[in-house]
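**Student:** coordinates only, no sequence provided:
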């Protein structure tokens, strides 16, 4: 047992493993009437600093009313448990965290004030470090939705998300990438483009997200064919051997704040214009891309539903891309209907293979779009 020397014994509890998976949210579980909760005033959803040895995280408190935990015990969600590298019986120290200054910037944005570059950076750093609860992340996303981010703020957001993470470099002068805004079922053109472009010798280190508003994202579809949870070294090795790759952006840590934002976006079904631009470009730039094609489907059920919205988005993409020093080419595609025959990761992967094997006309729309 890794005991923590602490003069205040009321701030320590022994860990018990419960095996509760909250995906990527750090949660701590304690008896509602345990001594630590009473003396420290910890109530439901309180943010608590949990320390074990030289590791420390912020976790959201959930109370337990039955006897699954003793009054001198606590448990952690699987994600928090792994972050601390905890073991059954370890003693953790609990304390109130320092107030997050960046939350005052989020509150300011809610009331219509413009965010400065330093304020955006602090918000993104705190999100990437896990200092925001999911509720606080959702608050930030909502404050930025509905066209509330101006051009300067989107540039600040893109720069911050690029800087907070890993940035790759490659030996070739031109590194290409392609991204589809999505929102349409069956729109799996990216794997086709990656396969063809890399076969002709161009370097395309493609990082993709999982689905946000459609049944499957590029990473979800590719995962039915090959692993996409590659770390940086594995990704670099694949690119060096094959000229390109398709990996899940969350596994390589290129833009860790964006991975958290996307996870919460999917829960609240919000994908704002400014956040979309910052998300796309930050990951492309972090991956080392210099020339990027942006595919924007326009249709009644797509993310972009009118030409006016397309024009606004196109202007912002070019403005932010220019500020970030990358070359963009934006194309409008038909978003009136699903693109392929299959809906969902496995069936969409089947469509991709059919096109690459020239099994036409079974999925002609996917081939034409690609």
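**Tutor:** Yep, it's here. Since the structure is predicted, the reported quantities are computational estimates derived from the model, not experimental observations. Numbers count the residues shown, from 1 in each chain.
**Student:** okay, CA-based contacts and neighbour counts for the rest of this
**Tutor:** Noted.
**Student:** quick check: residue 214 touching residue 181?
**Tutor:** No. Between residue 214 and residue 181 there is no contact under CA atoms under 8 Å: 10.8 Å.
**Student:** for my notes, confirm residue 267 occurs in a strand.
**Tutor:** No. Assessed with DSSP: H, G, I helix; E, B strand; the rest coil, residue 267 is helix; it does not lie in a strand.
**Student:** list the contacts for it?
**Tutor:** Contact criterion CA atoms under 8 Å, 6 or more residues apart in numbering gives no residues in contact with residue 267.
**Student:** how does it look with 10 Å?
**Tutor:** Applying CA atoms under 10 Å, 6 or more residues apart in numbering, we find residue 267 in contact with 134, 138, 212, 213.
**Student:** so the residue most central in space within the chain is in which element?
**Tutor:** By CA atoms, centre = their mean, the chain has its centre lying nearest to residue 259, at 1.3 Å. Using DSSP states H and E, residue 259 sits within helix 256-268.
**Student:** looking at the contacts of residue 267, which one is closest to residue 173?
**Tutor:** residue 212 (32.2 Å; CA to CA).
**Student:** quick one: the closest one is in a helix?
**Tutor:** No. Using three-state DSSP, the assignment for residue 212 is coil, not a helix.
**Student:** that one reaches residue 265, doesn't it?
**Tutor:** Yes. Using CA atoms under 10 Å, residue 212 is in contact with residue 265, at 7.1 Å.
**Student:** hang on, the earlier thing: buried sites along the helix holding residue 259?
**Tutor:** 256, 257, 258, 259, 260, 261, 262, 263, 264, 265 (16 or more other CA atoms under 10 Å).
**Student:** pick the one among these closest to residue 94.
**Tutor:** Distance to residue 94, by CA to CA, is smallest for residue 260 among those, at 24.4 Å.
**Student:** ok so, going back, dump the buried residues of helix 256-268 into TSV; add distance to residue 190 as well.
**Tutor:** Shown next, in TSV, are the buried residues of helix 256-268 (distance: CA to CA, whole Å):
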residue	distance to residue 190
256	22
257	24
258	20
259	20
260	23
261	22
262	19
263	21
264	24
265	22
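**Student:** ok, the residue nearest to residue 103 when sequence neighbours are not counted - contacts?
**Tutor:** Distance criterion CA to CA, 6 or more residues apart in numbering; nearest residue to residue 103, sequence neighbours excluded, is residue 123 at 7.4 Å. If you count contacts by CA under 10 Å, 6+ apart, residue 123 has them with 100-106, 117, 131-132, 137, 140, 157, 160, 257.
**Student:** one more structure, for comparison:
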């Protein structure tokens, strides 16, 4: 209990959007960081009640952020369900066992179903920083996944993600692998399938750098 009180800080909402990576800002003179040996780019666990998130720590030197406060990005704030002035606890994030599996894959060793599921689960809960995600992409790009690993990765993504139950079967989908920009086949194919009575939910995105988005292909 004593450590819990010592590591408490007053939460402030930064009003900053960072998508999947959660960020915590503290003052460079933060006593918690000094006592715990935390520095910029440290991975920390921010806890409030029974909820916690893993965030990347950054430090500021200006006084707009008080020494006893921690600034949190909007995504971290919402996941912790905080209110202005709430007290949170800052601790070192525990080591991620799944990172050893990423390292294993980089060194040309395949991954089991359980290992892939552990990696995906940690990614979904926000435990991976951008650097960790880059390492995972590198591990699967240098030597492409074998069929067994692709199946395991697909199943893990399905099981850890949000799924929509449309209440009917079958549910059809049309997917284009790309490579031929502006061929305009997707809107036509989806319309034909839907006109024949099949349920085919579809969103069409637009690409930024070329006419290769779903709306174009």
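**Tutor:** Everything's here; your move. Everything numeric here is computed off the predicted structure, so don't read it as measured data.
**Student:** superposed, what's their TM-score?
**Tutor:** Overlay of the two chains. TM-score (TM-score structural alignment, normalised by the length of structure 2): 0.88; 216 aligned residues with a CA RMSD of 2.4 Å.
**Student:** wait, the residue nearest to the centre of structure 1 sits on residue 275?
**Tutor:** No. When contacts are counted by CA under 10 Å, residue 259 of structure 1 is not listed as touching residue 275 (12.0 Å).
**Student:** mutual contacts of those two, please.
**Tutor:** Residues touching both residue 259 of structure 1 and residue 275 comprise residue 265, with contact defined as CA under 10 Å, 6+ apart.
**Student:** count the residues that sit near residue 135 of structure 2.
**Tutor:** 18 (other CA atoms under 10 Å).
**Student:** ok, the counterpart of it in structure 1 to residue 121 of structure 1 distance?
**Tutor:** In structure 1, the residue matched to residue 135 of structure 2 (TM-score structural alignment) is residue 139. Going from residue 139 of structure 1 to residue 121 of structure 1 by CA to CA, to the nearest Å gives 17 Å.
**Student:** check residue 81 of structure 1 too.
**Tutor:** Counting by CA to CA - residue 81 of structure 1 and residue 121 of structure 1 are separated by 28 Å.
**Student:** which parts of structure 2 are strands?
**Tutor:** Along structure 2, the segments classed as strands by DSSP state E run 8-13, 23-27, 43-48, 51-60, 69-72, 87-92.
**Student:** nearest to residue 186 of structure 2, out of those?
**Tutor:** It is, among the strands of structure 2 and with distance given as CA to CA, strand 23-27, at 38.4 Å.
**Student:** which one in structure 1 is aligned with residue 16 of structure 2?
**Tutor:** Under the alignment (TM-score structural alignment), residue 16 of structure 2 maps onto residue 20 of structure 1.
**Student:** could you report the neighbour count for that match?
**Tutor:** Residue neighbour count, defined by other CA under 10 Å, stands at 14 for residue 20 of structure 1.
**Student:** distance check, the closest residue to residue 167 of structure 1 other than its chain neighbours against residue 232 of structure 1.
**Tutor:** Spatial nearest neighbour of residue 167 of structure 1, chain neighbours left out: residue 286 (4.4 Å); criterion: CA to CA, 6+ apart. Distance, residue 286 of structure 1 to residue 232 of structure 1, by CA to CA: 12 Å.
**Student:** from residue 310 of structure 1, how far out is the residue nearest to residue 103 of structure 1?
**Tutor:** From residue 123 of structure 1 across to residue 310 of structure 1, the span is 28 Å (CA to CA).
**Student:** how about stretch 196-215 of structure 1: buried residues?
**Tutor:** Of all the residues in stretch 196-215 of structure 1, those buried under the rule 16+ other CA under 10 Å are 197-198, 202-215.
**Student:** in the stretch 201-350 of structure 1, which spans are strands?
**Tutor:** Using DSSP state E, counting those that start in this stretch, the strands of the stretch 201-350 of structure 1 run over 204-208, 244-248, 291-298, 327-334.
**Student:** could you save these as a markdown table and add columns showing distance to residue 279 of structure 1?
**Tutor:** Formatted as a markdown table, the strands of the stretch 201-350 of structure 1 follow (distance: least, CA to CA, whole Å):
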| stretch | distance to residue 279 of structure 1 |
| --- | --- |
| strand 204-208 | 11 |
| strand 244-248 | 14 |
| strand 291-298 | 13 |
| strand 327-334 | 15 |
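**Student:** out of those, which gets nearest to residue 87 of structure 1?
**Tutor:** Between residue 87 of structure 1 and the strands of the stretch 201-350 of structure 1, the shortest separation by CA to CA is 29.3 Å, and it involves strand 244-248.
**Student:** most distant residue from the middle of structure 2?
**Tutor:** Among the C-alpha atoms of structure 2, the one most distant from their mean position (CA atoms, centre = their mean) is that of residue 196, at 38.0 Å.
**Student:** give the aligned equivalent of that one in structure 1.
**Tutor:** Under the alignment (TM-score structural alignment), residue 196 of structure 2 pairs with residue 200 of structure 1.
**Student:** again, but for residue 174 of structure 2
**Tutor:** Counting by TM-score structural alignment, residue 174 of structure 2 corresponds to residue 178 in structure 1.
**Student:** so what's its match closest to, chain neighbours aside?
**Tutor:** Distances taken as CA to CA, 6+ apart place residue 293 nearest to residue 178 of structure 1, at 4.6 Å, with adjacent residues excluded.
**Student:** same question, residue 313 of structure 1
**Tutor:** Leaving out its chain neighbours, the residue that sits closest to residue 313 of structure 1 by CA to CA, 6+ apart is residue 273, at 7.1 Å.
**Student:** check residue 109 of structure 1 too.
**Tutor:** Looking at residue 109 of structure 1 with CA to CA, 6+ apart, the closest residue is residue 143, at 6.1 Å.
**Student:** against residue 131 of structure 1, how distant is that neighbour?
**Tutor:** 18 Å.
**Student:** what does residue 75 of structure 1 give?
**Tutor:** Per CA to CA, residue 75 of structure 1 is found 19 Å from residue 131 of structure 1.
**Student:** do the same with residue 146 of structure 1
**Tutor:** Distance, residue 146 of structure 1 to residue 131 of structure 1, by CA to CA: 25 Å.
**Student:** the two - which one has more neighbours?
**Tutor:** The neighbour comparison of residue 146 of structure 1 against residue 131 (other CA under 10 Å) goes to residue 131, with 21 against 13.
**Student:** got a list of what the residue lying closest to that one once chain neighbours are set aside touches?
**Tutor:** Once flanking residues are discounted, residue 131 of structure 1 sits nearest to residue 58: 5.9 Å by CA to CA, 6+ apart. By CA under 10 Å, 6+ apart, the contact list for residue 58 of structure 1 reads 25-28, 46-51, 80, 94-97, 129-133.
**Student:** all set now, cheers.
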